[in-house]
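predicted model follows, preceded by the sequence.
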Amino acid sequence: MNQKPNYGNWVPEKLLYLTFGGAALFLVLALLAGLAFSNTPLAVICAILCAVLLAFGIYMYACHECFAFGKGDMMAKVHAHLVAHLNWDGHGTLLDIGCGAAPLTIRCAKAFPDAALTGMDYWGAQWNYAKEQCEKNAAIEGVASRIHFEKGDAAHLNYADETFDAAVSNFVFHEVHSARDKRDVVREALRIVKRGGVFSFQDLFAQKSLYGDMDAFVEELKKEGISEIHYIGNLEKTLDFVPAYVRTPWMISGMGILYGKK
């Protein structure tokens, strides 16, 4: 029986268990308060909390199924959108910054069969990903011989200037806690790209609280030496594979792509 890769989900199953478990707990408390202790106000409060958690859990489950590889496939489609904007011949080296469970790294390996790739991630305790999971996924997908995985910090990449021919990153920069200004994470990612190399980054670039005025930021990057750079914001409003119910501030809002040539 062939194994399937485990790429995880942007909505972790742990969150679903906690949400539905909390709803069940408040339902039991509501029943106890109303039937065993005749405490109607407490029963009503617990019933309301149960209903709220249940509704939230149903919503998050719908998002989970939408994102899931092999089901709604939205995560895969987001990755495909990023790779489609990477104008590269595939000869040389590529870095995936914040590779998670390596779905984007592996997609790049398949799209560029002559490339040597590095997947880098912090793999902190708060994430359901690990280096061993990445290596297993790469082996299952038949590309392990061309991908190297290592731990690192996206705000302080452990590579010399102009090390890679290409760099990609997907919904990572805003999660980098070691950098207060997320624009510095973008600059750090561009630092390791060779002169003439290419890049494609997707993140919540249209959220001004994270990146400020992106048009102004693009002009700054041009002045700093990036020869070609393009920005498209609010992609969730234009990409037909992003359903309306995930275009919320707590899910995907302000999605943008920054791509070009150094």
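On my side now, so go ahead.

for the rest of this, base every contact and every neighbour count on C-alpha atoms.
Fine.

the residue lying closest to residue 191 once chain neighbours are set aside and residue 192: what is the separation?
Using C-alpha to C-alpha, 6 or more residues apart in numbering and skipping the chain neighbours, the partner closest in space to residue 191 is residue 161 (5.6 Å). Here residue 161 is placed at a distance of 5 Å from residue 192 (C-alpha to C-alpha, to the nearest Å).

the more surrounded of those two?
residue 192 (21 against 15; other C-alpha atoms under 10 Å).

biggest strand in this protein by residues?
Identified as the longest strand of the chain according to DSSP state E is strand 193-203.

chain center to that strand: distance?
Centre-to-centre, strand 193-203 and its host chain are 17 Å apart (C-alpha atoms, centre = their mean, to the nearest Å).

then stretch 18-31?
30 Å.

contacting residues around that stretch?
For stretch 18-31, the external contacting residues (C-alpha atoms under 8 Å, 6 or more residues apart in numbering) are 42-47, 49-54, 56-57.

now list the buried members of the residues you listed.
42, 43, 44, 46, 47, 49, 50, 51, 53, 54, 56, 57 (16 or more other C-alpha atoms under 10 Å).

which element, helix or strand, includes the residue nearest to the third one when sequence neighbours are not counted?
Of all residues not flanking residue 44 in the chain, residue 30 sits nearest, at 6.8 Å (C-alpha to C-alpha, 6+ apart). When elements are assigned from DSSP states H and E, residue 30 belongs to helix 13-31.

make a markdown table out of the buried ones among the contacts of stretch 18-31 and add secondary structure and distance to residue 212.
Output for the buried ones among the contacts of stretch 18-31, formatted as a markdown table (DSSP: H, G, I helix; E, B strand; the rest coil; distance: C-alpha to C-alpha, whole Å):
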| residue | secondary structure | distance to residue 212 |
| --- | --- | --- |
| 42 | helix | 45 |
| 43 | helix | 46 |
| 44 | helix | 44 |
| 46 | helix | 41 |
| 47 | helix | 42 |
| 49 | helix | 37 |
| 50 | helix | 38 |
| 51 | helix | 37 |
| 53 | helix | 34 |
| 54 | helix | 36 |
| 56 | helix | 30 |
| 57 | helix | 32 |
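
also this one, for the comparison:
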Amino acid sequence: MNANYKNWVPNGMIGAFSAGTALLGAASAVLMCTGLAPKAKAVIAGTVGAGALACGAMLAWSAYAHGKFSYSGKRQLSKEIVEGTAEYITLPEGGRGLDVGCGSGALTIACAKRNPQGRMTGIDRWGKEYASFSKQLCEDNSDAEGVNNTEFYQGDACKLDYPDEYFDAVTSNYVYHNITGVDKQELLRETLRVLKKGGSFAIHDIMSKGRYGDMQQFVRELRYQGFEKVELIDTTNGKFMSRGEAAILGLGGSSLLVGIK
């Protein structure tokens, strides 16, 4: 059995845009053949045709993004990001790591494979917005990878159910920008709260100023608080992707916050 980490752009999205493009295109053509007054016909057919073009554009984007993110495709961007983020996570002998928003378990498992001497815990809310992701999927993927040092639980990134300084490492990938109505820097602080002194962290997300505020100031604050090492790495300048690729995919501003507490 092979691991199935899913695609960030599901097949259902591509199918929906394909159907929408075809139906609206056909409707526009049919309207042009009706007995409506020419002016009304032009307005209605034009509106429906514009909808078909919009659906077509979204179809083109979703097909492009699906190919980029596919684990079995040529680009394998998701895999590159996951494995590149996992490189910053180190567990001591018998140590414990936490992956916040584990989804299909990809990053949790990647960290566990790199740290067989420790154990990784993945948590996620697995809400209806991501119905194809589940705890069972994570466990199945872990089994498929031959990894036995993982565990998965339902959890809330806004309020982690763990005491201060509980984990030897914490990580997350493209999670916090999806959480609305919450200060993103507070989410980072909550994640770092459960990290032990001397523990490693790697948090990757779309850390644009509009979403996260002044992240350079946040880095300075962590250093002032005594963090041993803090670095903010732009991952759209060739680290994981090019700026053009990031812009097309809607990932502009992607950055890795890494270091040691």
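Done, it's in. These numbers come from a predicted model, not from an experiment.

picking up where we left off before, now which residue in structure 2 aligns to the residue nearest to residue 191 of structure 1?
Taking TM-score structural alignment, the alignment pairs residue 161 of structure 1 with residue 164 from structure 2.

now do the same for that match: helix, strand or coil?
Under DSSP: H, G, I helix; E, B strand; the rest coil, residue 164 of structure 2 falls in the coil class.

how far away is it from residue 183 of structure 2?
Where residue 183 of structure 2 is concerned, residue 164 of structure 2 sits at a distance of 20 Å (C-alpha to C-alpha).

show me where structure 1 has strands.
93-97, 116-121, 147-151, 164-170, 193-203, 228-232, 256-261.

mind putting these into JSON lines with distance to residue 26 of structure 1 and mean neighbour count?
As requested, these are exported to JSON lines (distance: least, C-alpha to C-alpha, whole Å; neighbours: other C-alpha atoms under 10 Å):
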{"stretch": "strand 93-97", "distance to residue 26 of structure 1": "41", "mean neighbour count": "25"}
{"stretch": "strand 116-121", "distance to residue 26 of structure 1": "38", "mean neighbour count": "24"}
{"stretch": "strand 147-151", "distance to residue 26 of structure 1": "41", "mean neighbour count": "18"}
{"stretch": "strand 164-170", "distance to residue 26 of structure 1": "37", "mean neighbour count": "25"}
{"stretch": "strand 193-203", "distance to residue 26 of structure 1": "36", "mean neighbour count": "22"}
{"stretch": "strand 228-232", "distance to residue 26 of structure 1": "44", "mean neighbour count": "15"}
{"stretch": "strand 256-261", "distance to residue 26 of structure 1": "39", "mean neighbour count": "21"}
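
nearest to residue 141 of structure 1, out of those?
Of all the strands of structure 1, strand 147-151 sits nearest to residue 141 of structure 1, with 11.3 Å by C-alpha to C-alpha.

the closest one: average distance to aligned residues in structure 2?
Mean deviation of strand 147-151 of structure 1 relative to structure 2 after superposition (mean C-alpha distance after the TM-score superposition for structure 1): 0.6 Å.

residue range for stretch 54-69 of structure 2 in structure 1?
Using TM-score structural alignment, stretch 54-69 of structure 2 pairs with 52-67 in structure 1.

contacts for the matching stretch, please.
9-12, 16, 19-20, 22-23, 71-75, 245-246.

which of the residues you listed sits closest to residue 172 of structure 1?
residue 10 (11.6 Å).

what's the distance between the alignment partner in structure 2 of that closest one and residue 76 of structure 2?
Aligning on TM-score structural alignment places residue 10 of structure 1 opposite residue 8 in structure 2. Per C-alpha to C-alpha, residue 8 of structure 2 is found 12 Å from residue 76 of structure 2.

residue 106 of structure 2 too?
13 Å.

okay, those two: which has more neighbours?
More neighbours surround residue 106 than the other of residue 106 of structure 2 and residue 76, with 25 against 15 (other C-alpha under 10 Å).

corresponding residue for that one in structure 1?
Matched to structure 1 by TM-score structural alignment, residue 106 of structure 2 sits across from residue 103.

tell me the contacts of that match?
7, 76.

same thing but 7 Å
Counting by C-alpha atoms under 7 Å, 6 or more residues apart in numbering, residue 103 of structure 1 touches residue 7.

how about residue 7 of structure 2: what's its closest non-neighbour residue?
residue 70 (5.8 Å).

re the thing from before, with distance to residue 34 of structure 1 added, can I get the strands of structure 1 in JSON lines?
Shown next, in JSON lines, are the strands of structure 1 (distance: least, C-alpha to C-alpha, whole Å):
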{"stretch": "strand 93-97", "distance to residue 34 of structure 1": "53"}
{"stretch": "strand 116-121", "distance to residue 34 of structure 1": "50"}
{"stretch": "strand 147-151", "distance to residue 34 of structure 1": "53"}
{"stretch": "strand 164-170", "distance to residue 34 of structure 1": "49"}
{"stretch": "strand 193-203", "distance to residue 34 of structure 1": "48"}
{"stretch": "strand 228-232", "distance to residue 34 of structure 1": "54"}
{"stretch": "strand 256-261", "distance to residue 34 of structure 1": "50"}
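
figure out which of the ones you listed is closest to residue 87 of structure 1.
strand 193-203 (6.7 Å).

list the contacts for the nearest residue to residue 258 of structure 2 once chain neighbours are set aside?
In space, not counting the residues next to it along the chain, residue 258 of structure 2 is nearest to residue 202; the distance is 4.4 Å by C-alpha to C-alpha, 6+ apart. For residue 202 of structure 2, the contacting residues are 85, 88, 89, 170, 171, 172, 256, 257, 258, 259, by C-alpha under 7 Å, 6+ apart.
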